[in-house]
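In: here is a sequence with its predicted model. Questions after.
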Amino acid sequence: MTDNAQAWTVYNSLMVDPLTHTVYSAGEEVHLPEMEYQLLYYFLQHPGQTLSRKTLMLAVWGAPPGLKTRTLDIHICQLRKKLKLGSSLQTVFKVGYKLRLPTNRNEGERCNP
């Protein structure tokens, strides 16, 4: 970990260094492919906000509106598994997704995109 603690973003047991794209979960380094990292970081910049599929696809992938793909769902599922986010990363029916405001409890490994 770097000495510059101000650069780190913390969410429950997650620590993210945006300078090096390093992610730690419960003190263990977790490798995320670039797009999973970008998606996670976007959620961390907007905690508690419901983000539409359109917003996420445009912000993270630069995808045009109306594009039909399961890419987002698959990446959400992977983040839930790898980072044990469980219900912290919520599906908002017919809208999109939301990263709940931070808590201290362990959310488990549930994966239902």
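Out: Happy to help now that I have it.

In: when you work out contacts or count neighbours from here on, use the C-alpha atoms and nothing else.
Out: Will do.

In: this structure: helices as residue ranges?
Out: Along the chain, the stretches classed as helices by DSSP state H are 34-45, 53-56, 71-83.

In: which residues touch the shortest one?
Out: What it means is helix 53-56. Residues from elsewhere that reach helix 53-56 (Cα atoms under 8 Å, 6 or more residues apart in numbering): Leu39, Pro65, Gly66, Leu72, Val95, Gly96, Tyr97.

In: buried ones in that helix?
Out: Residues of helix 53-56 classed as buried under the neighbour-count rule (16 or more other Cα atoms under 10 Å) are Arg53, Lys54, Leu56.

In: centre of the chain to stretch 83-99, how far?
Out: Averaged C-alpha coordinates place stretch 83-99 at 9 Å from its chain's average position (Cα atoms, centre = their mean, to the nearest Å).

In: ok, stretch 89-105 next?
Out: In terms of Cα atoms, centre = their mean, the centre of stretch 89-105 is found 10 Å from the chain centre.

In: Arg105: which of the helices of the chain is closest?
Out: Across these, Arg105 has its closest neighbour in helix 71-83 (13.4 Å, Cα to Cα).

In: list the buried ones in the closest one?
Out: Judged by neighbour count using 16+ other Cα under 10 Å, the buried positions of helix 71-83 are Leu72, Asp73, His75, Ile76, Cys77, Gln78, Leu79, Arg80, Leu83.

In: let's bring in a second model and compare:
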Amino acid sequence: MSKPHILLVEDDMALAELISWHFEKQGFRISQTPDGEEALLIVSEQQPDIVVLDWMIDNLSGIEVCRRLRRNNDTANIPIIMMSARGEEEDRVRGLDIGADDYLTKPFSPRELIARVNAVLRRMRPALAGGTLTYANIEMDTVGYKVKRGGKTIPLGPTEFRLLRHFLEHPGWVFSRERLLDAVWGNESDIEIRTIDVHIRRLRKAINANGEADIIRTVRSAGYALDAEAVA
């Protein structure tokens, strides 16, 4: 198995060197830049397995880098961990809302960052490997574009497939309609928010067609989640 590839975007060079040394010691491959614009260029040339991204960086803020990665269909599913000295709840929420998978407040130990990266990679690696995603009795072949539930094939349209894939990559997570719009449709900004509800209904109808329990949970005023425990 090839070494996991991390893109580290950090303009504190002493901290960047320290983090890089610890990750290389753990068997990771590191690309490094202090510049937000260059980070986007690196990702476009060779997608990393995960991006570790500081909030305050040169030329383009970490928040804007995260936003652009999430709105591009080709990079929407790359895991992102944000780092920042901004530890207020409002800042953490903003970072997560914009699309970060985790948020780490400075100062932190390299050991904690490595543990956070490993946790995110364990959760996301099936999608990155382009293999099979499974949750409860749902199985998705991301290469062959096939979905089964309880062993029975489920026909899905392209949009419902992408929507289900996003849920399978983040089981239990509650996603707002806006977040789903960014993740599934990318920068097709002409799509209306209410369109999400239409595709959720179509997805529910398809995966519940054989009398299965509704595994998609509606969270009032918040959004939707793929949640088997809610129907258990």
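Out: Thanks, I have it. Small disclaimer: the values here were computed from a predicted structure and weren't measured.

In: about what we covered before: adding distance to Gln6 of the first structure, write the contacts of helix 53-56 of the first structure out as a markdown table.
Out: Below are the contacts of helix 53-56 of the first structure laid out as a markdown table (distance: Cα to Cα, whole Å):
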| residue | distance to Gln6 of the first structure |
| --- | --- |
| Leu39 | 21 |
| Pro65 | 35 |
| Gly66 | 38 |
| Leu72 | 30 |
| Val95 | 33 |
| Gly96 | 30 |
| Tyr97 | 27 |
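
In: widest-spaced pair of those?
Out: Of all pairs in those, the most separated under Cα to Cα is Leu39 and Gly66 at 18.8 Å.

In: neighbour-wise, which of the two wins?
Out: For Leu39 of the first structure against Gly66, the residue with the higher neighbour count under other Cα atoms under 10 Å is Leu39, and the figures read 19 against 9.

In: aligned to that one, what sits in the second structure?
Out: In the second structure, the residue paired with Leu39 of the first structure according to TM-score structural alignment is Leu163.

In: residue contacts, the closest residue to that match other than its chain neighbours?
Out: For Leu163 of the second structure, ignoring the flanking residues on the chain, the nearest one in space by Cα to Cα, 6 or more residues apart in numbering is Val184 at 6.0 Å. Taking Cα under 8 Å, 6+ apart as the criterion, Val184 of the second structure is in contact with Asn73, Thr159, Arg162, Leu163, His166.

In: which of the residues you listed also appear as contacts in the first structure?
Out: Retained in the first structure (both residues aligned by TM-score structural alignment, their matches' Cα atoms under 8 Å) from the contacts of Val184 of the second structure: Thr159, Arg162, Leu163, His166.

In: now render these as TSV, adding distance to Met83 of the second structure.
Out: Converted to TSV, these look like this (distance: Cα to Cα, whole Å):
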residue	distance to Met83 of the second structure
Thr159	32
Arg162	29
Leu163	28
His166	24
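
In: which single one of those is nearest to Thr134 of the second structure?
Out: Nearest to Thr134 of the second structure among those, counting by Cα to Cα, is His166 at 11.9 Å.

In: how many neighbours does that closest one have?
Out: Counted by other Cα under 10 Å, the residues lying close to His166 of the second structure total 19.

In: does it touch Trp185 like I think?
Out: No: under the contact definition of Cα atoms under 8 Å, His166 of the second structure does not touch Trp185, with a separation of 11.1 Å.

In: which residues touch the counterpart of Lys81 of the first structure in the second structure?
Out: Superposed on the second structure with TM-score structural alignment, Lys81 of the first structure falls opposite Lys205. The contact partners of Lys205 of the second structure, taken as Cα under 8 Å, 6+ apart, number zero.

In: what's the closest non-adjacent residue to the residue nearest the centre of the first structure?
Out: Nearest to the mean C-alpha position of the first structure, by Cα atoms, centre = their mean, lies Leu40 at 2.6 Å. If the residues on either side of it in the chain are set aside, Leu40 of the first structure comes closest to Leu79, at 7.4 Å by Cα to Cα, 6+ apart.

In: now Val95 of the first structure
Out: The shortest distance from Val95 of the first structure to any non-neighbouring residue, by Cα to Cα, 6+ apart, is to Ser52 (5.3 Å).
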